[in-house]
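>>> here is the input, now give the coordinates:
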Amino acid sequence: MRRLLNRIPLMFFLCALHPLALPAGTTGKIAGQVIDAASKEALPGANIVIEGTMMGAVTDIDGHYVILNLPPGAYVVTAKMIGYTAMRMENVNVSIDLTTTLDFKLSSTVLNLGESITVLAERPMVVKDQTATTAVMGAENIQALPVTEIAEAIELQAGLIKDAGGGLHIRGGRSGEMSYWIDGIPVTDVYDGSSVVDVNKNMVQELQVVSGAFNAEYGQAMSGIVNIATKEGSNKWGGSLSTYFGDFLSNHDDIFMNIKDINPAAIRNIDASIQGPLKKDKLFVYLNSRAIHFDGYHYGQRRYTPGAVTMLAEGIPGAYLRQYMPEYLPLAREGRNDTYGIPYVLGSNVHADSLIVAQNLPQNFMGNADSLFAVLYQQYRHAHQGGRGDDAYVAMNWNRKYYAQGKLIYKLTPNFKIAYNLIYDDIHYQDYNRDYKYNPDGQAQQFRIGQTHIAQVTHTLSQRTFYTMGISYFSKEYRRHTYEDAHDARYVHPDLSIQNPFSFKS
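Below you'll find the predicted structure:
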C-alpha cells in the first residue's frame, strides 16, 4: 500500500506530461576546440564570442567549447586568449538541429594591440550529425531563387512534386501526410493536412524540408516535414522595402484569351520589413508585411452573366424554330429537322422559354404543370432577365494576398528569453475553370484567413543544457461562394441546373 502511494505523485506527473507535444528544433549549435597553432596543445580558458549577440563560451580543460541554442543564420565568431592573437571566423552558418564544428588555432606571434586574424569559414561536404534526408535553405538562398512564395521554394526540393490540385507530395506519399512546423510549433491543419497559415518568404530565416528518417520530435507525419524558423530582431535597426509590377505576355493568343492586352499593373507586389531593438540587449522587434495583387494569365469573356440559365433545347421541330427561334434554325439536325442538345439561355427568346422550361421540369412535376410551371416560369423568367453579357474580358485565375508578421523577443537575462510571434494571412482567390470561360462571373470565389500565435520561453541552464516551453493558438477560416448571400435570387435553382450552375461548356 505504501509503495502504491509513493507512485501516485509520479503517475500524476506523467499524466500531466502526456498531452504536451515536444517542441521541434528551431536552433542549432556551434562546437569545437581551441589549440595552440605551434604546439597543437589545447588552450583552456579561451573566450569564444559571437559578435552582435550576448552569446559565447569558455573552453574547458581540453580546449573544447559548445554554444547552444543559436537561431539559424550566418555569424561572425571570435576566439580570444591573453598572449595569443585573436582569430575571427566569418560566415559561420548555423542550421536547425545541426552542429557547426568550428576549431581555432591561435598563434602566440606578437602583433600590435588590437590586431586579429580573419578567416572565412567553409561548409563541410559531409554533415556528420545529419541523420535524415534534409534540404536546408537559408534566407539568402531563398532570396536568390526566382520564386515569389515559400511554397515554390519547397517545390524545388528533390523528391517533392506538386499535383494539379496544388497538393505537395514527398516521395510518392499523399499530400495530407506532411507536417508543417513554424518556430518549433506544429501548424498543420488537421482537417486537410495543409498548413494553417501561409508564410511570407521574406520572413523566413531558414527552411528545412525533411524527406525521410526524421527524428521522433517530429510527430504526426508519414511522408515528410517542413520546418520553418522565422527571423528575429537584433541590436541594430534595419529594414527593407521592395516592390515590382508586371504582366504576362505570350504569342499563343489562340490558347490564352486576351493575353496580348498588356497591363503593367496586372501583377503588383509590395513588401516591407523593419527590425531592431526597442531596448538594447533586452527587447527586440521584427515586423514584416506584404501585399500582392495578381490577375493571372487565364481570361474569360463575359458573353453571359450569372443571370443566364442554361437549358438544353431538344426535339424542337423545325417549323417551330422557323417561326419562333429562327436564330437556332441553322443548328437543326439534318434529316430530322429538329434540335438536339443545343444549349439555350433562358430569357433569350420569350416564345421559346415556356416550351423549353416545360421540357426540363422533372417528370414527377408534370402532373401539376399548370400551377408549378407558372410559378417556376415566372420566378426564373423574372430573376434571370438580361442574361446576355457585355463581352468584356475577365481574369479567371487571380488572387489577392496579404501577409503580416510581428515578433517580439524579450531577454530577461542573457540566459532567459521570452518570444511571441504573430503570423497572419488573408487570401482571396479564384481558380481557373474552363467551364466558366464564357460566364466568368458565375465561377465561385474562395476566401481563406489564417492566424497563428506562438509564445515560447527558452532557458539556458549551462553551456550544455537548456529547455524550451511553448504554447500556440491558431485559427483558419475558409469560404467558397459566388454570392455571399445563400438566398441570392441569382443562384440557379437545382431544378433548372442541367449542367454545372452558371457554366457554359467550351
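
>>> alpha carbons only for contacts and neighbour counts from here, please
Fine.

>>> so who does residue 15 touch?
For residue 15, the contact set (C-alpha atoms under 8 Å, 6 or more residues apart in numbering) is empty.

>>> A helix includes it, no?
Yes - applying DSSP: H, G, I helix; E, B strand; the rest coil, one finds residue 15 inside a helix.

>>> give me the distance between the closest residue to residue 481 other than its chain neighbours and residue 243.
Nearest residue to residue 481, sequence neighbours excluded (C-alpha to C-alpha, 6 or more residues apart in numbering): residue 444, at 4.9 Å. Using C-alpha to C-alpha, to the nearest Å, residue 444 is found at 30 Å from residue 243.

>>> between the two, which has more neighbouring residues?
More crowded of residue 444 and residue 243, by other C-alpha atoms under 10 Å: residue 444, with 17 against 12.

>>> from residue 342, how far out is that one?
Applying C-alpha to C-alpha to residue 444 and residue 342 gives a distance of 25 Å.

>>> and the helices in the stretch 301-450 of the chain, which stretches?
Along the stretch 301-450 of the chain, counting by DSSP state H, counting those that start in this stretch, helices occupy 318-324, 350-360, 369-383.

>>> turn the ones you listed into TSV, including distance to residue 172.
Formatted as TSV, the helices of the stretch 301-450 of the chain follow (distance: least, C-alpha to C-alpha, whole Å):
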stretch	distance to residue 172
helix 318-324	56
helix 350-360	46
helix 369-383	49
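
>>> compare with the first, here's sequence two:
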Amino acid sequence: MRVRRMFFLILCLNGSILIALSPVSIWAGQTGKISGKIIDSATNEPLPGVNVVIEGTNMGAATDLEGEYVILNISPGTYALKVSMIGYAPQKVVNVKVSVDLTTRIDVQLSEEALAMEEIIITASVPIVQKDLTATVEIIRSEEIQQMAVQELNDILQLQAGITTGADGELHIRGGRSSEIIYLLDGVPIVDPFDGSRSLEIENDAIEQIQVIAGGFNAEYGQALSGVVDIVSKEGGDDYHGEVSFYGGDYISFKDDNLNNIKQFDADNVFDNIDDISPTDIFNLQGNLSGPVPLTGGRVKFFSSVRYLDSDGWLYGTRVFNPSDSSFIPADLSQAVFDATGDGKKISMNSFRKITSHNNISFNITPLVKLRLGILWDDIEQREFGEIRDLKERGRNQAHFFRLNPDGYYRQKRKDYAITPSISHTLSTSTFYTVKFSYSSFDFKEFVFEDP
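Next comes the predicted model:
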C-alpha cells in the first residue's frame, strides 16, 4: 500500500511564475485571449471607442486610438462577440474559438448606418497558421470529443499524432517513456510522484479542451521531457444543461474450453465462460448537470459529472483449487497428489470497476474577480491483466498462471481525490493574476486478501 499527498500553491502574473511551492515545479496557463482591430469599412481608418463584448458574459473591452482591443483571461471554449458603436451598424461574430495560452485574432470592419439596420452576423474561422504557436500542439475541444467513438481519455489521446500505445498498455509521446509525460488539470499537475503516471481519472464529458504538446514546449512546463497533456475542465453556464447515458454489453467468443475437467484442458483455447451473452457483464452509467446555482442571481455556477463503470472482463478462471490447497508432485507423476477443494465456479480474472465524480463551482465575486473550486475523486477496483486500464505494471500477464486458482490472484484498489480552489483577478486590460491552491491524495493497494 502507498499513499501520496501533494500540495501546490501557485501565483501567476501576466502568465509568468512568481511563486511555486510544490513537489513538481511547473505551471501552465489555463486561459486564452481575444484581440483584434476595428476599422471603418469605407476608409480603413481605425475606430477608437468601439465596444467589444463577449456575449453571455461580463467580459469585454473598448478599442484604443489605434482601433486595437484585447480581452484577457478567457476560459477555453466557443464564444460570440458583439461589436457596436454609435453611428455604425452593430456586428456579431460567432464561432470564436478560444484556446489555452493562445490568442484568437478577430478583426472587424464596421459600416456606417444612415438608418437603423439589423445586426450583421459574421462567422469566425481558424487561421491556417497560428502565429503565436511555438510548439507542436494538438487541440481537442469538447465538440470534437462528442463526435468521437471513444469512452476514455486514453482513447482520445491515442488518436493524436505522435502518441502510441506500447506493449505495456501505456501511452508514449514520440518514443519517450510514459513517466515522462506531464498531465495537467486546470493548471495543476495530476501526476503520481511514485511512478509518474496520471493520478486521477478524468471523464470525457467533463473536458472542455485538451491541449497535447508533443515537442518544443516552453519552459513553463518544468519537468516535461516527452510531452504535455493539458486538460481544462468544464464550468457551468447561464442555462441548465444535463445529460444521462448508459450502455450494457458483454465479451463473447466461441473458442471455449472446459476447465472443470483438467484432462480436457487445451492451451490453445484461452477464452472460457464467454460463449453466452449477458448484457449486464459490462455496465456503464454516467451523467452530468450544469447551470447557475439557484438564488445567486447567476453569479455562482456549477458543473457536476458522475460515472459508474463495472466490467467482468473477458478472462475467466475456474475455481478448481483454493489458495489454502496444497499438492505433492514427485518425480514419478503417477504418485502425484492434488488437493483440490474448489467448487468449480467461474471467476473473472480481469474485472474492472470504477466510480468517478468531477465537480466545479465558479463564483463571479465582481466582474473582475472570479473564484473557482474544483473537487474530484475516484474509487477503482480491478484485477489486472495486460489491458490499457492497468494501474501498475507488476504482475502483468500473470493471470494465466492462476486460472485454476483464481482466488489466489491479487486485486488492486485505488482511492484518489483532489481539491483545487483558485482566484483570478483582472487588474487592467493588460494585466491579471491567478492564485491556485491544490491538495491531492492518492491511495493505492495491492493484495490477495484484504486486511480484516
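
>>> still on that earlier bit, translate the residue nearest to residue 481 of structure 1 into the numbering of structure 2.
The alignment partner of residue 444 of structure 1 in structure 2, by TM-score structural alignment, is residue 410.

>>> so its match touches residue 448, yeah?
Yes - in this structure, residue 410 of structure 2 is within contact of residue 448 by C-alpha atoms under 8 Å, at 4.2 Å.

>>> spit out the contact partners of residue 324 of structure 2.
Counted by C-alpha under 8 Å, 6+ apart, residue 324 of structure 2 has zero contacts.

>>> distance of it relative to residue 272 of structure 2?
Note on residue 324 of structure 2: its distance to residue 272 of structure 2, by C-alpha to C-alpha, is 24 Å.

>>> can you find the partner of residue 330 of structure 2 in structure 1?
Aligning on TM-score structural alignment places residue 330 of structure 2 opposite residue 314 in structure 1.

>>> residue 33 of structure 2 too?
So residue 33 of structure 2 corresponds to residue 29, using TM-score structural alignment.

>>> residue 230 of structure 2 too?
With TM-score structural alignment as the criterion, residue 230 of structure 2 matches residue 227.

>>> that match is in contact with residue 180, isn't it?
Yes - the pair residue 227 of structure 1 / residue 180 is scored as a contact, 6.1 Å apart, by C-alpha under 8 Å.

>>> contact partners for residue 39 of structure 1?
Taking C-alpha under 8 Å, 6+ apart as the definition, residue 39 of structure 1 has no contacts.

>>> now do 10 Å
By C-alpha atoms under 10 Å, 6 or more residues apart in numbering, residue 39 of structure 1 lies in contact with 105, 107.

>>> helix/strand/coil for it?
Secondary structure, three-state DSSP: residue 39 of structure 1 is coil.

>>> tell me how many other residues crowd the aligned partner of residue 394 of structure 1 in structure 2.
The equivalent of residue 394 of structure 1 in structure 2 is residue 347 (alignment by TM-score structural alignment). When neighbours are defined as other C-alpha under 10 Å, residue 347 of structure 2 has 19 of them.

>>> need the helices for structure 2, in chain order.
142-147, 153-158 (DSSP state H).

>>> right, and those helices - which one's nearest residue 70 of structure 2?
Closest to residue 70 of structure 2 of the helices of structure 2 is helix 142-147 (C-alpha to C-alpha; 24.9 Å).

>>> rewinding a little: which residues touch the match of residue 33 of structure 2?
Applying C-alpha under 10 Å, 6+ apart, we find residue 29 of structure 1 in contact with 66-72, 93-101.

>>> so what corresponds to residue 198 of structure 1 in structure 2?
For residue 198 of structure 1, the residue aligned by TM-score structural alignment is residue 201.

>>> how deep is its match tucked in, by neighbour count?
Residue 201 of structure 2 has 21 neighbouring residues, counting by other C-alpha under 10 Å.

>>> same check, this time on residue 88 of structure 1
So residue 88 of structure 1, with other C-alpha under 10 Å, has 21 neighbours.

>>> could you find the counterpart of it in structure 2?
Using TM-score structural alignment, residue 88 of structure 1 pairs with residue 92 in structure 2.
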